[in-house]
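Participant: I'd like to go over a predicted model; first the sequence, then the structure.
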Amino acid sequence: MLSRLALRSAAARQLAPTSLVVRGSASSGVRDEVNFPRPVRGEPGKVRLGFVPEEWFQFFHSKTGVTGPYTFGVGLITYLCSKEIFVMEHEYYTGLSLFLMVYIAMKKLAPNVAAWLDKEVETVEKEWNQGREDTLSTLEKAIADEKKAQWRAEGQEMLIQAKKENVLLQLEAAYRERAMQVYNEVKKRLDYQLEKSNVERRLAQKHMVDWIVTNVTKAITPDQEKQALDRCIADLSALAVKN
């Protein structure tokens, strides 16, 4: 157990300088999972004889072989008992009987108790993780809602732009309609002026022709009229003979 604590403290000292280097990552709001991993529930190390750490046996194994730790334990107990360093009084036998009772209880009841305790630990850990997952799901839903709101805001901008274009089209249509009205009114006035000029010209021509005809008629004497009539008859007779 002491060796494991020493290893963990040494690992913590090795990770300490790196935490100062990557402290800036906290400003970005993202957890540094590499240098600051999330805590994991520790598992007990492997033991022998119910309480002796496996590391002690490995320490003896490289020097004395497989039977070294057991020989050392039996020799140490024999030495303590033979030198009466450990006195076996009446309480010793009481402790020995209690040890046997505890050992038997561990063999019979320990698996069920360990399974129950593991189940309780897993339940507590599941509740903690469930709270974390609920928080993550809530934040993810909030992010999705925010993105949807941004998308809707962009849609509102597009709608406003479309409305502006629609208003511009309506203004353009009104402008062209009024321009056509102006064109038609101007055309009507120009057509009126043209028709007026034509009527005035026709009236002037009619009066001019009537005046000329009247004056010519007045200028022809009865003798001239008779001569012209005789000449016309002669021309018709000549034409009739030729035919």
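Facilitator: Looks like it came in fine. Residues are numbered from 1 along each chain as shown.
Participant: Every contact and neighbour count from this point should use C-alpha atoms.
Facilitator: Fine.
Participant: So which residue is dead centre in this protein?
Facilitator: Lys147 (5.4 Å; C-alpha atoms, centre = their mean).
Participant: Just give the number of residues close to Ser197.
Facilitator: As a burial measure, Ser197 scores 12 neighbours (other C-alpha atoms under 10 Å).
Participant: Against Asp134, how distant is it?
Facilitator: Using C-alpha to C-alpha, to the nearest Å, we find Ser197 at a distance of 93 Å from Asp134.
Participant: What of Phe99?
Facilitator: Counting by C-alpha to C-alpha - Phe99 and Asp134 are separated by 47 Å.
Participant: next one: Val40
Facilitator: 19 Å.
Participant: ok, now Val213?
Facilitator: Taking C-alpha to C-alpha, one finds Val213 at 116 Å from Asp134.
Participant: Run through the helices of this protein in chain order.
Facilitator: Using DSSP state H, the helices of the chain run over residues 2-21, 54-64, 68-82, 90-219, 222-242.
Participant: try this one next to it:
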Amino acid sequence: MLARFAVHQGKQISKARLLLQPRVLSTVTGSERPIRSEYPSPVRHGFIPEEWFTFFYSKTGVTGPYMFAAGLSTYLISKEIYVLEHEFYSGLSLALALIVAIKKFGPSVAKYIDKNIDEYEQSWESSRTDQIKELQNLIEHEKKEQWRTDSQKMIADIKRDNINMQLEAVYRERLSHVYQEVKRRLDYQVQLQNMERKLAQKHMVEWIVENVKKGFTPDQEKIILTRCISDLQILVNKN
């Protein structure tokens, strides 16, 4: 009965110690969040680690740790290396009082501490969730800004194309203006040459006619005039 009571009280003490200690974090994978261990390493008799017992099993068997503890205690007490003075009995009474206090007040204290831990974990989880949402909003905002930057590039390309089209239109307009000016000047030169040719022909005809007239005598003019009149009369009679 005493051993069962000690084991039970040891479990209660271990659980209370776990709740009072800072949370122990262990990483499952590199991408998952750390997880707090729910229970500590197993112990015996409330405070002795299980590893201390399993260390003796391969050499002395199951009874090895207990025989070692009993023999060491007997040796220390018999040789008065460890003296059982009044502080030892005070420690026993204090341990008994602690066991009774833990047995009576342990569940309520554990429930209160669990509630505080749950509230703290919920607040931490809510802050983590809010931070994740904020980071996601920042990512979405960054994506929108990148999209806007791409649209600005498209707008810049469109403006560049418009400027190139305007430059092309101005270039073609200037080419047309140059063509019209060159054509106008060439037309002027052609008209000038035609006018000079007409004037030259006119003066040439007038000069020839004038010289021919000078070469005719009055008798020849009368003969020619008479012949012309006769030719006209013949033409009239035929009609």
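Facilitator: Received the coordinates, thanks. Model, not experiment: these values are computed from the prediction.
Participant: JSON lines for the helices of structure 1, including distance to Glu33 of structure 1?
Facilitator: Output for these, formatted as JSON lines (distance: least, C-alpha to C-alpha, whole Å):
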{"stretch": "helix 2-21", "distance to Glu33 of structure 1": "11"}
{"stretch": "helix 54-64", "distance to Glu33 of structure 1": "30"}
{"stretch": "helix 68-82", "distance to Glu33 of structure 1": "41"}
{"stretch": "helix 90-219", "distance to Glu33 of structure 1": "16"}
{"stretch": "helix 222-242", "distance to Glu33 of structure 1": "131"}
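Participant: Tell me how many other residues surround Ile13 of structure 2.
Facilitator: Around Ile13 of structure 2 there are 19 residues (other C-alpha under 10 Å).
Participant: name the element it belongs to?
Facilitator: If you go by DSSP states H and E, Ile13 of structure 2 is part of helix 2-20.
Participant: More neighbours: which of Val40 and Asp134 of structure 1?
Facilitator: Ranked by neighbour count (other C-alpha under 10 Å), Val40 of structure 1 and Asp134 place Asp134 first, with 12 against 6.
Participant: Would you mind finding the match for that one in structure 2?
Facilitator: With TM-score structural alignment as the criterion, Asp134 of structure 1 lines up with Asp130 in structure 2.
Participant: same deal with Lys164 of structure 1?
Facilitator: Taking TM-score structural alignment for the superposition, Lys164 of structure 1 sits opposite Arg160 in structure 2.
Participant: if I look at its match, how far off is Thr149 of structure 2?
Facilitator: Arg160 of structure 2 sits 16 Å away from Thr149 of structure 2, going by C-alpha to C-alpha.
Participant: and the aligned residue in structure 2 for Gln227 of structure 1, how many neighbours?
Facilitator: When structure 2 is aligned by TM-score structural alignment, Gln227 of structure 1 is paired with Ile223. By the criterion of other C-alpha under 10 Å, Ile223 of structure 2 has 12 neighbours.
Participant: What residues does Ile223 of structure 2 make contact with?
Facilitator: Ile223 of structure 2 makes contact with no residue, according to C-alpha atoms under 8 Å, 6 or more residues apart in numbering.
Participant: Run a quick neighbour tally on Lys103 of structure 2.
Facilitator: Residues near Lys103 of structure 2, counting by other C-alpha under 10 Å: 14.
Participant: So what's the residue count around the residue nearest to it when sequence neighbours are not counted?
Facilitator: Ranked by C-alpha to C-alpha, 6 or more residues apart in numbering and with sequence neighbours excluded, the top spatial neighbour of Lys103 of structure 2 is Gln9, at 7.2 Å. Using other C-alpha under 10 Å, Gln9 of structure 2 is surrounded by 21 other residues.
Participant: for Val124 of structure 1, same thing?
Facilitator: 12.
Participant: That one pairs with which position in structure 2?
Facilitator: For Val124 of structure 1, the aligned position in structure 2 is Tyr120, judged by TM-score structural alignment.
Participant: tell me the contacts of that match?
Facilitator: Per C-alpha under 8 Å, 6+ apart, neighbours of Tyr120 of structure 2: none.
Participant: mind checking how far it is from Asp114 of structure 2?
Facilitator: Taking C-alpha to C-alpha, one finds Tyr120 of structure 2 at 10 Å from Asp114 of structure 2.
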